[in-house]
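Peer 1: sequence unknown, structure follows:
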């Protein structure tokens, strides 16, 4: 990116510190939202998972009920076969035919016993699945209500901060355009490597803000002269003098108040 006007070091320091104040304000806004967006996303996934599980269980119930119907039909068929074979025994001509029919009757009775046992197991499975469905339904209702409240909470926060965040994001982009690529890259790198997002800090009581390491007097004089960009050797942050910081803070506070 090529700037139309070459900025002095002091102007660069003011621009980079202003950018820091704007980005820190955006961080504050996003911190207010905190983990809410992730909570909402997790709840949405959980609700979807519970809904899918309930639908799957309902589908399994329908399959089992169809299987029970089929077993009932097969029992009726086996009973009809028993009647048929029993009647045939009345007109047999020898013991071999009678015994053969007796075996058929016994086989049909065994088939009925097996079908009844399977039906009993299926009915137990249905009751178990119904219990799980009821529990899932209760859990789904709780999670859905929780999700509804979390969404409302997030929407309220978004409504309160959306305008300000949009304005500040635009301002951040504008200030980035004023800063040379090399300095902006250093700012971005430092900001992403520190937990509080502070890449540019002022001198407070002889040390960089948030640090206990004293900055040598000669370095403090250089920082105050605003003739070159100075990096704190301990924290790795870009340093500005407290007077410049106060001036820019007041300017930015007025900007924030105008939103």
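Peer 2: Sure thing, it's come through. This structure is a prediction, so every number in the text was calculated from the model and none was measured.

Peer 1: switch to C-alpha atoms for all contacts and neighbour counts from now on
Peer 2: Will do.

Peer 1: quick check: longest strand of the protein.
Peer 2: Counting by DSSP state E, the longest strand found in the chain is strand 200-204.

Peer 1: can you list the residues that contact that strand?
Peer 2: With contact meaning C-alpha atoms under 8 Å, 6 or more residues apart in numbering, strand 200-204 is reached by 16-17, 20, 187, 208-209, 237-242, 245.

Peer 1: Likewise for stretch 215-232?
Peer 2: Stretch 215-232 has contacts (C-alpha under 8 Å, 6+ apart) with 9, 10, 13, 206, 207, 208, 237, 238, 239, 240, 241.

Peer 1: second one coming, line it up with the first:
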């Protein structure tokens, strides 16, 4: 197990090293940005459209079966009419003739009703076909977009995954040498700021990224590396520029060897 940082300078170096490693991890993750979520959303959309398309095709098939059934019914009604017409030739009285006439009228009405239903079904078929075409087009667009985004994400992952895993391991190694109290403060500050910088160097008389000038006497104390100093405006832990340069060079070499 790595030896814990004991002097203030060792603690400052360890904190800044950890910040540099974690910032590189942040950079890699920012490269991915919203891509993983975008890919998941697109997958959900493609799944939803595929399910909708399948449902529409099933509904279309059902309607076409109903049309076929109605056409069969019409043929049966026509056959019945033909049969009743033949029977009317052999009737013995008006009662039988009228009864057959009613049957013929009933069968004729059934044909008209079936034809009406077929007309309605055919209109529904056209509507379903239109929906199927629209859904298919949207599915094609979304599928192509998904493929593009997956390729983009996979490219970034292939390029950075190995480095990210190695950096996470290094981050754990650097964190292990920092006492819990400081590590907790580092994590709290890091989680509380947008750029996730908990440890920053002095640049042109101010903490990096800040416009507030640090008094010369405070800068001297920071450069002395005798105690942990924080920026009174942002709460970030401060290190002097010389220490920052040395540690950046060291961490840059480590990162290069991880790639």
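Peer 2: Done, it's in. Since the structure is predicted, the reported quantities are computational estimates derived from the model, not experimental observations.

Peer 1: Pick out whichever of the contacts of stretch 215-232 of the first structure sits closest to residue 66 of the first structure.
Peer 2: residue 237 (71.1 Å; C-alpha to C-alpha).

Peer 1: if I pick that closest one, what's in contact with it?
Peer 2: 190, 198, 199, 200, 201, 231.

Peer 1: Report the two of the residues you listed separated the most.
Peer 2: The most widely separated members of the contacts of residue 237 of the first structure, counting by C-alpha to C-alpha, are 198 and 231 (12.8 Å).

Peer 1: mean per-residue distance, the helix or strand just after the longest strand of the first structure to the second structure?
Peer 2: Under the assignment DSSP states H and E, the closest C-terminal helix or strand after strand 200-204 of the first structure is strand 207-208. Compared with the second structure after the fit, strand 207-208 of the first structure shows a mean deviation of 1.3 Å (mean C-alpha distance after the TM-score superposition for the first structure).

Peer 1: by contact count, what packs against strand 207-208 of the first structure?
Peer 2: Here strand 207-208 of the first structure touches no other helix or strand, going by 3 or more C-alpha pairs under 8 Å, 6 or more residues apart in numbering; DSSP states H and E.

Peer 1: mind listing what's buried in the one helix or strand residue 222 of the first structure maps to?
Peer 2: Residue 222 of the first structure belongs to helix 217-225 when assigned by DSSP H and E. Within helix 217-225 of the first structure, the residues that count as buried by 16 or more other C-alpha atoms under 10 Å are 220, 223, 224.

Peer 1: Out of the residues you listed, which is nearest to residue 75 of the first structure?
Peer 2: The nearest member of the buried residues of helix 217-225 of the first structure to residue 75 of the first structure, counting by C-alpha to C-alpha, is residue 223 at 95.7 Å.

Peer 1: quick one: the aligned partner of that closest one in the second structure and residue 88 of the second structure, what's the gap?
Peer 2: When the second structure is aligned by TM-score structural alignment, residue 223 of the first structure is paired with residue 222. Residue 222 of the second structure is 117 Å from residue 88 of the second structure, where distance means C-alpha to C-alpha, to the nearest Å.

Peer 1: so who does the closest residue in space to residue 57 of the second structure that isn't next to it in sequence touch?
Peer 2: Distance criterion C-alpha to C-alpha, 6 or more residues apart in numbering; nearest residue to residue 57 of the second structure, sequence neighbours excluded, is residue 132 at 7.2 Å. By C-alpha under 8 Å, 6+ apart, residue 132 of the second structure lies in contact with 53, 56, 57.

Peer 1: What about the residues you listed, which are in strands?
Peer 2: Using DSSP E, no member of the contacts of residue 132 of the second structure sits in strands.

Peer 1: Can you give me every residue that contacts residue 36 of the second structure?
Peer 2: So residue 36 of the second structure contacts residue 153 (C-alpha under 8 Å, 6+ apart).

Peer 1: doesn't it fall inside a helix?
Peer 2: Yes: secondary structure of residue 36 of the second structure (DSSP: H, G, I helix; E, B strand; the rest coil): part of a helix.

Peer 1: What is the aligned counterpart of residue 68 of the first structure in the second structure?
Peer 2: Under TM-score structural alignment, residue 68 of the first structure pairs with residue 67 in the second structure.

Peer 1: list the contacts for its match?
Peer 2: 117, 118, 121, 122.

Peer 1: Now restrict those residues to buried residues only.
Peer 2: Listed as buried from the contacts of residue 67 of the second structure are 118, 121; burial here means 16+ other C-alpha under 10 Å.

Peer 1: those strands in the stretch 1-150 of the first structure, which residues are they?
Peer 2: Assigned by DSSP state E, counting those that start in this stretch, the strands in the stretch 1-150 of the first structure number zero.

Peer 1: Show me where it has its helices.
Peer 2: 9-33, 36-89, 95-178 (DSSP state H, counting those that start in this stretch).

Peer 1: Make JSON lines from these and add distance to residue 214 of the first structure to it.
Peer 2: Formatted as JSON lines, these follow (distance: least, C-alpha to C-alpha, whole Å):
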{"stretch": "helix 9-33", "distance to residue 214 of the first structure": "21"}
{"stretch": "helix 36-89", "distance to residue 214 of the first structure": "39"}
{"stretch": "helix 95-178", "distance to residue 214 of the first structure": "30"}
